[in-house]
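K.L.:
Just the structure for this:
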Amino acid sequence: MGGLRYAAGIWWKSSYSSGNGQCIEISYKGAVVATRDSKDACGTAVSFERGAWNIFVSHIRAGLPAST
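P.N.:
Next up, the predicted model:
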């Protein structure tokens, strides 16, 4: 995981986004998944290895802690 300026082509906002300004956007590039604050599109992104991201998302969906 690390902070970086991420020049990915396409960013997605969660379909669960309610428009309250507390959203993240996600971009995939190779083996990396980057996230950023949707209010600061030019700001720093936080990146994850795709496998770590998939585990994180599966835990969230299952109602488990983000890490074990």
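
K.L.:
make it CA atoms for all contacts and neighbour counts henceforth
P.N.:
OK.

K.L.:
which element is Arg36 on?
P.N.:
strand 32-37 (DSSP states H and E).

K.L.:
Tell me which other helices or strands that strand touches.
P.N.:
In this structure, strand 32-37 makes packing contacts with strand 24-29, strand 45-49, helix 50-62, judged by 3 or more CA pairs under 8 Å, 6 or more residues apart in numbering; DSSP states H and E.

K.L.:
one more to line up against the first:
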Amino acid sequence: MNAMEPSTRYWRRSSYSGGNGNCVEVTTLSGAIAVRDSKAPNAGVLVVDRHRWAEFLASLSSSVR
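P.N.:
Model prediction:
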């Protein structure tokens, strides 16, 4: 298995999960961010370019204000 494959990485759970089981987990890859559903970690992974991920997070924080 390739060391850069998301399944071999350390996954972090969203700090907004609230413990109700509806969570996403993220891990960093070379130049990208991988996202998966914590309830179904083997169901698939979404890989997003780091710059697009930063734009996504910025849009979330601006919509919360």
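
K.L.:
Can you get me a residue count around Ser61 of the second structure?
P.N.:
9 (other CA atoms under 10 Å).

K.L.:
aligned partner of it in the first structure?
P.N.:
Aligned by TM-score structural alignment, Ser61 of the second structure pairs with Arg61 of the first structure.

K.L.:
what does Pro6 of the second structure give?
P.N.:
With TM-score structural alignment defining the correspondence, Pro6 of the second structure maps onto Tyr6 in the first structure.

K.L.:
What is the burial count for that match?
P.N.:
18.

K.L.:
Next up, the contacts around it.
P.N.:
Contact partners of Tyr6 of the first structure, counting by CA atoms under 8 Å, 6 or more residues apart in numbering, are 34, 44-45.

K.L.:
Nearest the geometric middle of the first structure, what residue?
P.N.:
Thr35 (3.1 Å; CA atoms, centre = their mean).
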